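>>> Give the three-dimensional model of this entry:
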Amino acid sequence: MQPKETVTVHFGEEEGDFFLQQVNRTSPFEAYNHYHSTYEVYYLLSGRRQYFIKDSMYSVAAGDLIFINKHDVHKTSVLGSPQHERIVINFSDAFLGDGHPMFRPELLRLFERDRHQYRLKPQEQWHAEELFRKMTDEIKQQEDGFELSLRLLLSQLLLFASRLKDAEVPATDDPLSPSHRLMAEVVKFMNAHYREKLSLPSLADRFGMSPSYFSRMFRSVTGFTVIGYLNLARIREAQALLAKSSLKVADISEKVGFEQFAHFNRTFKRMIGTNPTRYRKWNS
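As a prediction, this is how the structure comes out:
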């Protein structure tokens, strides 16, 4: 019997300075919805996947290269057959970002583009896969200077991707259902209006559905409850304001859409692991 999951390479931690994992799966797998403080590069070697990133849904095919910025919410799930093989790289600013001697701002602008997905042509696939192969070889052998080699290879990958033409993936090759497209529109609306008094009934009514059906569809597509995603959007904005502004914590709570300060405090601590005041002290 064929194994359900074969991990070819696993190096580092997702929230560490550098993480690379190559895995082949033959049974259904759904990544939990999450975000992290590292940049992510996702490459699908075989199969098909569905990807929810920030406020958009993508149909991902073999040879597609995906770039996810720090703190962007994302989730991958089954699309058709569960069999797929993929490579994921996560890296921090300390590894290649601002402040590092090899830092080049133009390489990281790739993660700030509105588009996350690039469908590579055969020659481009070969080039990208050769860079990934060299990285995995460096990790397996771990000879002197292998971390420097990883930085150089990652820089080459980002430079290659930054030169890709910004052409859209053909719509004819997009099998996403109407419900997935609709939920993407819902997420975009929530991202734009989370500061307002939104509720499950009001959102369901706006998009012409019963609250129970709307709730089930939203969770099925995004992996979040409606309120869970709303709170996530608000807390992420609160994190930015705590780190970059001098607003009082109570004013931030109100600004991001919480009606009760105590609710904001509880939600922030549950999601971030510390209270807003301590978070500001550590990050400002």
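
>>> hey, let's count contacts and neighbours off CA atoms from now on
Will do.

>>> Helices along the stretch 1-150 of the chain, start to end?
Taking DSSP state H, counting those that start in this stretch as the test, the helices found in the stretch 1-150 of the chain are 93-96, 105-108, 122-141, 146-162.

>>> Measure how far the longest one is from the centre of its chain, please.
In this case it means helix 122-141. Centroid separation for helix 122-141 versus its chain: 22 Å, with C-alpha atoms, centre = their mean, to the nearest Å.

>>> What is that helix packed up against?
Here helix 122-141 touches strand 5-11, helix 146-162, going by 3 or more C-alpha pairs under 8 Å, 6 or more residues apart in numbering; DSSP states H and E.

>>> go with 7 Å
Secondary-structure packing of helix 122-141 (3 or more C-alpha pairs under 7 Å, 6 or more residues apart in numbering; DSSP states H and E): helix 146-162.

>>> And the helix it packs on, what's buried?
Within helix 146-162, the residues that count as buried by 16 or more other C-alpha atoms under 10 Å are 146-147, 149-151, 153-155, 157-159, 161-162.

>>> Compare the helices of the stretch 1-150 of the chain and give me the one nearest residue 176.
Ranking the helices of the stretch 1-150 of the chain by proximity to residue 176 (C-alpha to C-alpha) places helix 122-141 first, at 23.6 Å.

>>> Tell me the secondary structure at residue 246.
coil (DSSP: H, G, I helix; E, B strand; the rest coil).

>>> ok, which stretches of the chain are strands?
Residue ranges of the strands in the chain, as given by DSSP state E, are 5-11, 18-25, 39-53, 56-61, 64-68, 74-78, 84-91, 117-119.

>>> Now render the ones you listed as CSV, adding mean neighbour count and distance to residue 263.
Shown next, in CSV, are these (neighbours: other C-alpha atoms under 10 Å; distance: least, C-alpha to C-alpha, whole Å):
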stretch, mean neighbour count, distance to residue 263
strand 5-11, 14, 39
strand 18-25, 19, 35
strand 39-53, 21, 27
strand 56-61, 21, 29
strand 64-68, 22, 30
strand 74-78, 20, 25
strand 84-91, 22, 33
strand 117-119, 20, 37
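
>>> want to put them side by side, so please do this one too:
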Amino acid sequence: MSVNFDHNIPDWRTQLETIPYNVLVVVREGQVRYEINGQVTDAEAGDVLFIPRGARRAGENLSGIPHQKHTVLFTCEPGAKTGIPFLDQGQFVRFRLSPIEYAFHRCDKLYEEMRGGRSYRSIICLGILQELLGMIARELDKPALAPIKLKYADTMKDFLLEHYREQIEITRLAALIGRSPSYASAVFKEVHGRSPIRYMHQLRMLEACSLLLGSDMTVVGISQYLGYYDTSYFHRVFKKHCGQSPTEYVAQGSASISW
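A predicted model of the protein is given here:
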């Protein structure tokens, strides 16, 4: 139905009402408070909420402080079964999605497509929404992980978030948690769904996308800034992760901005 991006709106508030649609909320910054069917829920950056159709919902800034979030409003065919438990059961869900940076990227793309008028927009938007719902369902199906594994994986993830532009070997990450490289790689993949090196490349590609559309840097300059001193290798990695070359991405992004 619609995709919104609430960007630090002062005095943001929604009245208590029974909603006639499903709402997917992805919080990017700050905190937001919801009342769902009489229960108060506080969500912060990195949290994902699914609020089902028919819920009694109200929302507001937490402690009066603005926040940033994406909200996706959608409906399903009456009586249709999607195979996604929380969606079919109309179950309220709040949790932290581990590949959250990728979810942010997909929400950005969904928001961009909904605002544009390019061909096949409805098909592309449906595909992105289905991907997000599938990611959530898969995450909820995961068995509970040992706290020590979560701690190890988050330690490595935090390091990668701060140092992703550097040349990082798996041995360096393993040393952070005092375990072997093979164990470090395996536990990171178990918790976050991909290898630490692939995660590093994804962080770089998200930054590359932002720089390509939001800066005056050249492709060569971006490549070197992100730690790829072989520009042809940067092109291959970008196309693998983004499905198109940097030049094609810029051309498509510029076209979307003009709408």
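
>>> picking that back up, for the helices of the stretch 1-150 of structure 1, which one sits closest to residue 212 of structure 1?
Nearest to residue 212 of structure 1 among those is helix 105-108; the distance by C-alpha to C-alpha comes to 41.0 Å.

>>> circling back to that earlier point, dump the helices of the stretch 1-150 of structure 1 to TSV, plus distance to residue 219 of structure 1.
Shown next, in TSV, are the helices of the stretch 1-150 of structure 1 (distance: least, C-alpha to C-alpha, whole Å):
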stretch	distance to residue 219 of structure 1
helix 93-96	32
helix 105-108	31
helix 122-141	34
helix 146-162	33
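
>>> for those, which one sits closest to residue 9 of structure 1?
Among the helices of the stretch 1-150 of structure 1, helix 122-141 sits nearest to residue 9 of structure 1 (C-alpha to C-alpha), with 6.8 Å.

>>> Residue 196 of structure 2 maps to what in structure 1?
Counting by TM-score structural alignment, residue 196 of structure 2 corresponds to residue 226 in structure 1.

>>> got it, and residue 217 of structure 2?
Using TM-score structural alignment, the equivalent of residue 217 of structure 2 in structure 1 is residue 247.

>>> any idea how far residue 277 of structure 1 is from its match?
Using C-alpha to C-alpha, to the nearest Å, residue 247 of structure 1 is found at 12 Å from residue 277 of structure 1.

>>> how deep is residue 246 of structure 2 tucked in, by neighbour count?
Using other C-alpha atoms under 10 Å, residue 246 of structure 2 has 19 neighbouring residues.

>>> And it, what's its match in structure 1?
Under TM-score structural alignment, residue 246 of structure 2 pairs with residue 276 in structure 1.

>>> Same question for residue 28 of structure 2.
Aligned partner of residue 28 of structure 2 by TM-score structural alignment: residue 112.

>>> Now do the contacts for residue 243 of structure 1.
Residue 243 of structure 1 makes contacts with 280, 283-284, as judged by C-alpha atoms under 7 Å, 6 or more residues apart in numbering.

>>> so which of those is the most crowded?
With neighbours taken as other C-alpha under 10 Å, the top of the contacts of residue 243 of structure 1 is residue 280, carrying 18 neighbours.

>>> for it, what are its contacts?
Residue 280 of structure 1 makes contacts with 242-243, as judged by C-alpha under 7 Å, 6+ apart.

>>> Kindly report the same for residue 157 of structure 2.
Neighbour list for residue 157 of structure 2: empty [criterion: C-alpha under 7 Å, 6+ apart].

>>> how near is the match of residue 28 of structure 2 to residue 120 of structure 1?
In this view, residue 112 of structure 1 and residue 120 of structure 1 are 19 Å apart by C-alpha to C-alpha.

>>> higher neighbour count, those two?
Counted by other C-alpha under 10 Å, residue 112 of structure 1 and residue 120 do not tie: residue 120 has more neighbours, with 20 against 12.

>>> Roughly how far does the match of residue 217 of structure 2 sit from residue 197 of structure 1?
As for residue 247 of structure 1, its distance to residue 197 of structure 1 is 21 Å (criterion: C-alpha to C-alpha).

>>> quick revisit: and which of the buried residues of helix 146-162 of structure 1 is nearest residue 94 of structure 1?
For the buried residues of helix 146-162 of structure 1, the nearest to residue 94 of structure 1 is residue 151 (11.1 Å; C-alpha to C-alpha).

>>> what's the burial count for the closest residue to that closest one other than its chain neighbours?
Leaving aside its sequence neighbours, residue 151 of structure 1 sits nearest to residue 96 (C-alpha to C-alpha, 6 or more residues apart in numbering; 6.9 Å). Burial of residue 96 of structure 1 is recorded as 22 neighbouring residues (other C-alpha under 10 Å).

>>> State the span of structure 1 onto which the top helix by length along structure 2 is aligned.
Secondary structure of structure 2 read by DSSP state H shows that its longest helix is helix 121-141. Following TM-score structural alignment, helix 121-141 of structure 2 has no partner segment in structure 1.

>>> Excluding covalently adjacent residues, which one is nearest to residue 225 of structure 2?
Excluding the flanking residues, the one nearest residue 225 of structure 2 by C-alpha to C-alpha, 6+ apart is residue 165, at 7.2 Å.

>>> Okay, residue 41 of structure 1 and residue 67 of structure 1: tell me how far apart.
Separation of residue 41 of structure 1 from residue 67 of structure 1 (C-alpha to C-alpha): 5 Å.

>>> what about the match of residue 217 of structure 2, neighbour count?
For residue 247 of structure 1, the neighbour count with other C-alpha under 10 Å is 13.

>>> Which residue, other than its chain neighbours, is closest to it?
Closest residue to residue 247 of structure 1 apart from its sequence neighbours, by C-alpha to C-alpha, 6+ apart: residue 241 at 7.5 Å.
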